[in-house]
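Participant: with the sequence up front, the predicted model follows.
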Amino acid sequence: MILVTGASGQLGRLVIASLLEKTEASNIIAAVRNPDSVKDLAEKGVQVRQADYSQPETLVKAFAGVEKLLLISSSEIGQRTPQHTNVINAAKETGVSLIAYTSILKADNTPLALADEHFETEKLLEESGIPHVLLRNGWYSENYVMGLPMALEHGAVLGCAADGKFSTATRADYAEAAAVVLTSNNQAGKVYELAGDAAFTLTEYAAAITEASGKTVVFQNLPEAEFKKMLLGAGLPEGLASLFANSEAGAAIGGLYSDNKSLSALIGRPTTPIMETIKAAL
């Protein structure tokens, strides 16, 4: 039995879609806070169990009989460490034999503050004694293309990454890699640094938008503090604006770049190019 936490989320749904191509639906458990949100998965034969990262009793019940568990990191930044602790403790109590965890690229050696809770979770897994595999996901291409409407409206991509390179891939790419790992043997102890095959700067990203849309878009580099102020003005909460600006500044010094080809090796094909993602979004 393979259980996917956060199965109603964007990544979780894609992981289950990929798992359905590799194993029977009856072997898959979708763990979600609200079972009604994944009725479509239940109709396909996937088991649905209620589970809340902040309610340990629901986790113990949900993990009964589970062999492999994919811990998709919580979306609640600042609460991840205690929530992930609950998941790990419940997995230990119920005898889960393998945890795969969606961490962040170079979690143990990165300038990104966003990595702190991920690395703390990696250490908790090590201390737990549960066999585990780390899926250190790089940046999602969708992190940028969701801003396409604003870029096209203003003719500019704003950021503070300077000439830093981004080795992005799509959520579907990362989800497929997770499904491959979950359906493969001898994964315990492995650490996968997962990133897109082709990296780009934000200047190159703006040029790709220009080529795909026919409208001139340029990259405007801002100081980190000014970029954060812009994000706050766009409605992002303080904590998220700080982390996003910090991540961009980290990218300027290589924090989101990798030439590791583990992702394409796992999925058996090249990762999705940023231009393809831009065109699909347009």
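Facilitator: In hand now; what should we look at?

Participant: for the rest of this, base every contact and every neighbour count on C-alpha atoms.
Facilitator: Fine.

Participant: quick one: the helices in the stretch 151-282 of the chain?
Facilitator: 171-182, 202-213, 224-233, 238-251, 262-267, 274-281 (DSSP state H, counting those that start in this stretch).

Participant: ok, now the stretch 1-150 of the chain?
Facilitator: Going by DSSP H, counting those that start in this stretch, the stretch 1-150 of the chain shows helices at 10-19, 39-43, 56-62, 80-94, 115-128, 142-145, 148-154.

Participant: so what does the first one touch, helix or strand wise?
Facilitator: Secondary structure elements in contact with helix 10-19, counted by 3 or more C-alpha pairs under 8 Å, 6 or more residues apart in numbering; DSSP states H and E, are strand 2-5, strand 28-32, helix 171-182.

Participant: 6 Å instead, please
Facilitator: The contact analysis (3 or more C-alpha pairs under 6 Å, 6 or more residues apart in numbering; DSSP states H and E) places helix 10-19 against helix 171-182.

Participant: and the helix it packs on with helix 10-19, angle?
Facilitator: Computed by axes from the mean of the first three to the mean of the last three C-alpha atoms, to 10 degrees, the angle separating helix 171-182 from helix 10-19 equals 50 degrees.

Participant: which residues sit against helix 171-182?
Facilitator: Leu14, Val15, Ser18, Leu19, Tyr140, Leu266, Ile267 (C-alpha atoms under 6 Å, 6 or more residues apart in numbering).

Participant: now, the most widely separated pair of these?
Facilitator: With distances taken as C-alpha to C-alpha, the most widely separated pair in those is Leu19 and Tyr140, at 20.0 Å.

Participant: which of those two has more neighbours?
Facilitator: Neighbours were counted for Leu19 and for Tyr140 using other C-alpha atoms under 10 Å; Leu19 has more, 23 against 19.

Participant: what residue is smack in the middle of the chain?
Facilitator: Asn137 (5.7 Å; C-alpha atoms, centre = their mean).

Participant: put this next to the previous one:
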Amino acid sequence: MSTILVTGASGQFGRLVLDALLASGKVAPADIVAASRDTGKLAAYAEKGVTLRTADFDDTATLDAAFQGIDKALIISTDALAVPGQRLTQHRNAVTAAKRAGVGRLFYTSLPNAETSAVTFAPDHLGTEEAIKASGLAYTILRNSWYMENLFLSLPSALQSGTWYTSASDGRTSYVARADLAAATVAALLADETGNVTLTLTGPVGYTNAEVAALVSEVTGKPLAVVNLTDEQLAEGLAGAGLPGFLIPTLVSFDANTRLGHIEIVTDSVETLTGRPSTSLKAFLEANKAALAG
């Protein structure tokens, strides 16, 4: 039986992975190691028999201990975005610790087209992928497309005003439900893979923002018009809305990345791994109608 480590286990994605691992029945709870800076947030999983370990990506000593005796390790990318370079340093710390501990296989949550992506933090992902490959450890890189849940960042306020301001133009996004990504990740963790693998995990269809708006209107019964702006105009609007200055370039880069076609790729990797159809965007919107209303 393999020992599986999940870093960032107390986050939304980490918890979904833990839940899916436990539900699979294919790994004993004690062989699941949930790591977090604050293991107190994982007490409910300890009650289910999951092993807890402290892992602070800024503290290499905790990483060395966390990766010890691990067969398969899932490194979920951290949320350290405010300080340039910090996240890549954190990830490299984790890869180095995994190498020192002799981990059998590394898994990492990246993003589509890491080499060309216009997203401001894409270099963190590409740099992490490169560090993993340079480590000599066997690896599975999971390039996760845009969460359907990310629509909650913009759609509730857009629905209230009836206008969705964007610079994505006619670019398409292959939205995928977070739970589907977690299920696919667990399937990959439980597979008996031997070679090195890079997979792009997406939803079943790529949508323009106009098509998303039409679905949202259909589901909610509220009108939603899409207004296309330049990146500069979008940045000005976000600043006027009071968003923190450091965050604005990243938010604008999301739309620019879509417009440039870097997140339109559609694959069947989720369905192949999980053995079931992916959640459709319309079904997701219908299930989350109340959240969309804000």
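Facilitator: Here it is on my side, so go on. Keep in mind the model is a prediction, meaning the values are calculated, not measured.

Participant: please state their TM-score.
Facilitator: The TM-score (TM-score structural alignment, normalised by the length of structure 1) is 0.96; 282 aligned residues with a C-alpha RMSD of 1.4 Å.

Participant: distance-wise, check Lys190 of structure 1 relative to His132 of structure 1.
Facilitator: 8 Å (C-alpha to C-alpha, to the nearest Å).

Participant: looking at these two, which is more packed in?
Facilitator: Legend: neighbour count by other C-alpha under 10 Å for Lys190 of structure 1 and His132, higher for His132 (23 against 14).

Participant: quick one, what contacts that one?
Facilitator: Leu98, Ile99, Ala100, Ala188, Gly189.

Participant: reformat those residues as TSV; add neighbour count and distance to Lys39 of structure 1.
Facilitator: Below are the contacts of His132 of structure 1 laid out as TSV (neighbours: other C-alpha atoms under 10 Å; distance: C-alpha to C-alpha, whole Å):
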residue	neighbour count	distance to Lys39 of structure 1
Leu98	23	27
Ile99	26	25
Ala100	25	25
Ala188	16	32
Gly189	14	34
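
Participant: alignment lookup: Arg100 of structure 2 to structure 1.
Facilitator: Here Arg100 of structure 2 is matched to Glu93 in structure 1, going by TM-score structural alignment.

Participant: which positions in stretch 189-209 of structure 1 come out as buried?
Facilitator: Neighbour-count burial for stretch 189-209 of structure 1 flags 191-203, 205-209 (criterion: 16 or more other C-alpha atoms under 10 Å).

Participant: scratch that, stretch 9-27 of structure 2
Facilitator: 9-11, 13-18, 20-22, 27.

Participant: please apply the same query to stretch 243-259 of structure 1.
Facilitator: Neighbour-count burial for stretch 243-259 of structure 1, with 16+ other C-alpha under 10 Å as criterion, is recorded at 243-258.

Participant: the match of Arg100 of structure 2: neighbour count?
Facilitator: 13.

Participant: for it, which non-adjacent residue is closest in space?
Facilitator: Val60 (7.2 Å; C-alpha to C-alpha, 6 or more residues apart in numbering).

Participant: surely the one you found touches Ala91?
Facilitator: No - using C-alpha atoms under 6 Å, Val60 of structure 1 makes no contact with Ala91, being 7.2 Å away.

Participant: look at those two and report which has more neighbours.
Facilitator: Set Val60 of structure 1 next to Ala91 and count neighbours by other C-alpha under 10 Å: Ala91 wins out with 25 against 18.

Participant: what residues are up against that one?
Facilitator: Per C-alpha under 6 Å, 6+ apart, neighbours of Ala91 of structure 1: none.

Participant: Arg171 of structure 1 maps to what in structure 2?
Facilitator: Per TM-score structural alignment, Arg171 of structure 1 is aligned with Arg178.

Participant: do you know how far its match is from Glu47 of structure 2?
Facilitator: 25 Å.

Participant: with neighbour numbers in mind, choose between those two.
Facilitator: Using other C-alpha under 10 Å, the more surrounded residue of Arg178 of structure 2 and Glu47 is Arg178, with 21 against 10.

Participant: quick one on the thing from earlier: redo the helices of the stretch 1-150 of structure 1 as JSON lines? Include distance to Ala281 of structure 1.
Facilitator: JSON lines is the format used below for the helices of the stretch 1-150 of structure 1 (distance: least, C-alpha to C-alpha, whole Å):
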{"stretch": "helix 10-19", "distance to Ala281 of structure 1": "16"}
{"stretch": "helix 39-43", "distance to Ala281 of structure 1": "24"}
{"stretch": "helix 56-62", "distance to Ala281 of structure 1": "36"}
{"stretch": "helix 80-94", "distance to Ala281 of structure 1": "30"}
{"stretch": "helix 115-128", "distance to Ala281 of structure 1": "28"}
{"stretch": "helix 142-145", "distance to Ala281 of structure 1": "7"}
{"stretch": "helix 148-154", "distance to Ala281 of structure 1": "8"}
